[in-house]
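[1] Below is the sequence, then the predicted model.
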Amino acid sequence: MPSEPKHVFASLPQMERGVAKVIGGDPKGNNFLYTNGKCVIIRNIENPAIADIYTEHAHQVTVAKYAPSGFYIASGDASGKIRIWDTTQKEHLLKYEYTPLSGMVKDIAWTEDSKRMAVVGDGREKFGAVFLWDSGSSVGEISGHCKLINSVDIRQKRPYRLVAGSDDTCASYSEGPPFKFKFTLREHSQFVNCVRFSPDGDRFVTAGADGQIFMYDGKTGEALGPLGGEKAHNGGIYAVSWSPDSSQLISASGDKTVKLWDVGAGTAVTTFNLGTDVTDQQLGCLWQNNHLLSISLAGYINYLDKNNPNRPIRTVKGHSKSIQCLTVHKSNGKSHIYSGSHDGHINILPVIKCCQSFLLACYS
């Protein structure tokens, strides 16, 4: 009798100190996704115990993003390969595969009609590419940088605009399609880690390792000023995410905080303090409907509470490295699963809860 999986035991994201982690959001608001090893993990945002895993990459997966239609996910890996696959079927059938870069893919962005996509990262001849998703044909270029590009985003309405942020401390602004370099934004003094347009397309922000966030006009690229005055955070900023109504955004920083910003006033409304240990550095964030998520260096997924910024509503913990051993222990009529991973962590889960929650374990 063939065996069938009953549950998916999803891992936490695999993190690296000083490296931003991109969290992708489902345009329908149901799921979020991230990467670990050669896997893309999709989790239900209301109940993260409900999970699915895509495992078809041959190399370490570095980023994954939903198409605005919600029907496809594009995931990129360390070899520069992009795989576009179906989200509506359990098998996640591959639709297209391309290799736009010769090095690691760092970020992916789609146009609002799900027809074009931008891919950035490392490479020899170029650090970014823009192409049609169904043919791979070029629809412009991403230029103006001399080092790897960390982040890219596309304005979600016409006329399209594209912004990219790089290790060369600059951001580039392009118009299209076909996308052509327009000018360079030079406000940052260190790496530009994240660039994001607001959902309404009126503004975009750049965030850097210098602890600063700069805001610009989404249509013209005109500078509108910094958030938070001289510095937005006391440490490097690794990710930003806008509210659905474009009036606020959150920023995740190496100073172990996440800040909620009123964009109109340019000031922080709330500061979420998430610990004092090195592993409490915040390297990724996502604003999905009413949920505010951040990811720490430890890989923990925090559900932030606006009413209690010093204590998350929920923190999803577990393994982020390969599991080396697994056993079931019975004591006083109760059974527990013990799992040990490569990073020295041991997790314990009562067997009685296995049908309702997850051990958060993944074999890499």
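    Thanks, I have the structure now.
[2] switch to C-alpha atoms for all contacts and neighbour counts from now on
    Fine.
[3] Tell me how many other residues crowd the closest residue in space to Ser243 that isn't next to it in sequence.
    Among residues not flanking Ser243 along the chain, Leu249 sits closest, at 5.5 Å (CA to CA, 6 or more residues apart in numbering). Using other CA atoms under 10 Å, Leu249 has 22 other residues around it.
[4] doesn't Leu249 fall inside a strand?
    Yes. According to DSSP: H, G, I helix; E, B strand; the rest coil, Leu249 belongs to a strand.
[5] gap between it and Thr270?
    Using CA to CA, to the nearest Å, we find Leu249 at a distance of 11 Å from Thr270.
[6] tell me, what's touching those two both at once?
    Leu260, Trp261 (CA atoms under 8 Å, 6 or more residues apart in numbering).
[7] Confirm that Gly225 sits in a strand.
    Yes. Using three-state DSSP, the assignment for Gly225 is a strand.
[8] residues in contact with it?
    Phe214, Met215, Tyr216 are the contacts of Gly225 under CA under 8 Å, 6+ apart.
[9] Mind doing that once more with 7 Å?
    Neighbour list for Gly225: Phe214, Met215 [criterion: CA atoms under 7 Å, 6 or more residues apart in numbering].
[10] measure it to Asp262 for me?
    From Gly225 to Asp262 the distance is 14 Å (CA to CA).
[11] Same question for Ser251.
    Ser251 is 12 Å from Asp262, by CA to CA.
[12] Could you check which of the two has the larger neighbour count?
    Ser251 (28 against 18).
[13] wait, isn't the more buried one in contact with Val258?
    Yes. Ser251 is within contact range of Val258, at 5.5 Å (criterion: CA atoms under 7 Å).
[14] how far away is the residue positioned nearest the centre of the chain from Ser335?
    Centroid-nearest residue in the chain: Val22, 1.6 Å away (criterion: CA atoms, centre = their mean). As judged by CA to CA, Val22 and Ser335 stand 37 Å apart.
[15] list the contacts for Gly208?
    So Gly208 contacts His188, Gln190, Phe191, Val192, Asn193, Cys194, Gly236, Ile237, Tyr238 (CA under 7 Å, 6+ apart).
[16] Second structure follows, compare the two:
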Amino acid sequence: MSIVTENILAALPNTTRGQPTPLAADAKGERIAYASNKSIFLRSIDNPATSTQYTQHTAPTTVARFAPSGFYCASGDASGVVRVWDCSPNGSGTTKGEYSIINGRINDIAWDGDSQRIIAVGDGKQRYGHCVTADSGNTVGEISGHSAQVNAVSIRQQRPLRAATVGDDKNLVFYHGAPFKFNSIPGRGNHTNYIYGTAFSPDGTHLVSVGGDKKIYLYDGKTGEVKAEVSDTSDGHTGSIFGVSWSKDSRSIVTCSGDRTVKTWDIEAAKVTHTWSFGDNINIADQQVGVVWPSRADGTIISLSLSGDLNYLNENSAKPTKIISGHSKNITALSVSSLDSQPTLWTGDYEGRLCAWDIAKGSAETIEGDGHTNIISGLAATTKSSNAQIYSVGWDDKIRTVDIGAHTFHGKPTSLNTQPKAVTCTSDSLVIVAQAESVIVYRDGEEDGELPLKSSPSALAAHGTTVAIGSADSSLRLYTVKPGSAPRQAAAVDKVSATTITALSFSADGSLLAVGTAAGKIYVYKISSGLTGFVTGSVSVDLVTDRWSAHTGKITSIAFNPEGTHAVSGSLDTNIHLWILNEPGKRIKATNAHKEGVNGVAWLKEGVYSTGADATIKKWKVSI
């Protein structure tokens, strides 16, 4: 018996309004690298559903850059630490070095052409950057000449070595190396606002800078001398320019801007050659805050929207050829629907974004429309194909409905009295919502009843017309809930454990109910009609096992396999456990499944899927 990672559907990059977000591509143009939460993701350009996750940072990550050799990656975080690690396609991800560069956020990193030296810059207190060797962290120069945070750095890949940094002081500082030392501030006063990006051309001939003043300046790559203002044209950007990247032939650049456009430029002619515009209406989420031009034969450009979406661009197309969607924040809810025997994963996150995932393709579609404005705390799918819907509840105190076939919100949202904790759905499409002190039944958007409780509800699950409710006092209640009739209590367990019930899950046939607690323990009950067990109605609840107790944190989710012989569980302890019903003392552990905690698990015939605080979805191969 085993459980191993089969695939990682990566989180999207974290973005901040008014700030650039670095994107990087490897020398072969096969992968991109970016920061998200406390992880670094290396993502295949040809198959975005394939990615690698680096999780050794302890602070929120900010930037990642490939070494020219392609064997190592340098990544920085908000605490000022840079880590150098193995990123080769078949590598182990082993950390080669960890260096404290500044007392503050790392904004950018650059490698020299030999893959031996790195310069990291950012918002420090004593200094704004430093130059070190990649293998040992020894000093190989200093960053000076700035009076405010440094936003970007670039190193010329040819000899003699040159470097450039740009920052909030509106200056570009030019360095000679190695060791790197201050040489000049070319074009002082040319930029009239923060400078957000700089880059040497691949052949080392040119250097370019872009900034919040909408300007683009070109410099000599060897001397630093100002050569021209490229942006002095009527069809240039009308908003801050957040990023710049060179074509592999060093003849063109691509820029991205807060004006919701990405533009390519002919450097010699100083003119725009192509413009992509995003969004039909003015929408802040469509601002373009990052861009990279990988060294590929097909000329693909990848830009980053403020929403986190990655846009694949080609100069032969006026629109993006592909848009990679997903989550960049904690995934807080997970559900599964099956329409025409095609399972779809539904995920909701901390910011209220709801996504539908095509399991076969590993791609996501963001549900547009009148969505949630805050944390999505629960998702539930109907079981009838004639009424295929997803119900979502969020901390905006609303129930919203999604048409599974059309992937759109429809109808008016239903207002709740208090903040929802969980949601489930019966076979009759009754929506059951756990609120602060009550559990309310909704039918066609209207309140249709209430399930009486003695304690605050904490978890829900449903199978057919049976609804299970776990409470803060660790009591378990089972109700029969049908349209047009008062809910009837079918069974109860007054005290499952000493701690709050945090997760409930029925097996596919409804004969088993797994109960997870805040202490990390799981209890499994057999649900049947008869006169044994804890009986208060027409259903009996008999304890099958109380030995599933290996988690060290709150149980967040449990799922049975389709046959009901095994189960998986996720916890805030970051681990996933695989359990055997007939051998309760035996288990398989997937350690550190999700950084910062596992929030959801689902077991389909295609495999086990999990979601976590790292905003990723992982597919697990289970052998039983």
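    Yes, it's here. Being a predicted model, the structure only gives us computed values, none of them experimental.
[17] picking up where we left off before, so which of the contacts of Gly208 of structure 1 belong to strands?
    Val192, Asn193, Cys194, Ile237, Tyr238 (DSSP state E).
[18] Check the spacing between the fourth one and Gly136 of structure 1 real quick.
    Okay, so that is Ile237 of structure 1. Using CA to CA, Ile237 of structure 1 is found at 33 Å from Gly136 of structure 1.
[19] does the residue nearest to the centre of structure 1 belong to a helix or a strand, and which?
    Val22 of structure 1 belongs to no helix or strand when elements are defined using DSSP states H and E.
[20] Aligned against structure 2, show me the partner of it.
    Correspondence of Val22 of structure 1 to structure 2, assessed by TM-score structural alignment: Pro22.
[21] OK, contacts around its match?
    Contacts of Pro22 of structure 2 by CA under 7 Å, 6+ apart are Tyr34, Val63, Gly290.
[22] how near is it to Arg587 of structure 2?
    According to CA to CA, Pro22 of structure 2 and Arg587 of structure 2 sit 42 Å apart.
[23] Now check structure 2 for the residue matching Leu293 of structure 1.
    Leu293 of structure 1 maps onto Ile302 in structure 2, with residues paired by TM-score structural alignment.
[24] out of everything not next to it in sequence, what's closest to that match?
    Per CA to CA, 6+ apart, closest to Ile302 of structure 2 is Tyr312, 4.8 Å.
[25] Surely that neighbour and Gly299 touch.
    No. Counting by CA under 7 Å, Gly299 is not a contact partner of Tyr312 of structure 2; they are 10.2 Å apart.
[26] How many neighbouring residues does Asp46 of structure 2 have?
    Asp46 of structure 2: 10 surrounding residues under other CA under 10 Å.
[27] what residues are up against Phe191 of structure 1?
    Here Phe191 of structure 1 is in contact with Ser166, Asp167, Asp168, Thr169, Gly208, Ala209 (criterion: CA under 7 Å, 6+ apart).
[28] three-state assignment of the fourth one?
    Secondary structure assignment for Thr169 of structure 1 (three-state DSSP): coil.
[29] For it, grab the count of nearby residues.
    Neighbours of Thr169 of structure 1 using other CA under 10 Å come to 21.
[30] What lines up with Val258 of structure 1 in structure 2?
    Counting by TM-score structural alignment, Val258 of structure 1 lines up with Val262 in structure 2.
[31] Would you agree Val205 of structure 1 is in contact with Gln212?
    No. Using CA under 7 Å, Val205 of structure 1 is not in contact with Gln212, being 10.1 Å away.
[32] do you know how far the residue nearest to Ser243 of structure 1 is from Glu91 of structure 1?
    35 Å.
[33] I'd say Ile313 of structure 1 and Tyr303 touch.
    Yes. Taking contacts as CA under 7 Å, Ile313 of structure 1 lies within contact range of Tyr303: 5.4 Å.
[34] which one of these two has more residues nearby?
    Between Ile313 of structure 1 and Tyr303, counted using other CA under 10 Å, Tyr303 has the larger neighbour count: 20 against 14.
[35] Could you measure from the more buried one over to Trp287 of structure 1?
    Relative to Trp287 of structure 1, and taking CA to CA, Tyr303 of structure 1 is found at 10 Å.
[36] what's the overlap in contacts for the two?
    Common contacts of Tyr303 of structure 1 and Trp287, defined by CA under 7 Å, 6+ apart, comprise Leu293.
[37] ok, the match of Val258 of structure 1 - contacts?
    Val262 of structure 2 makes contact with Val254, Thr255, Cys256, Thr275, Trp276, Ser277, according to CA under 7 Å, 6+ apart.
[38] What of Ile185 of structure 2?
    Ile185 of structure 2 sits in contact with Asn171, Leu172, Val173, Phe174, where contact means CA under 7 Å, 6+ apart.
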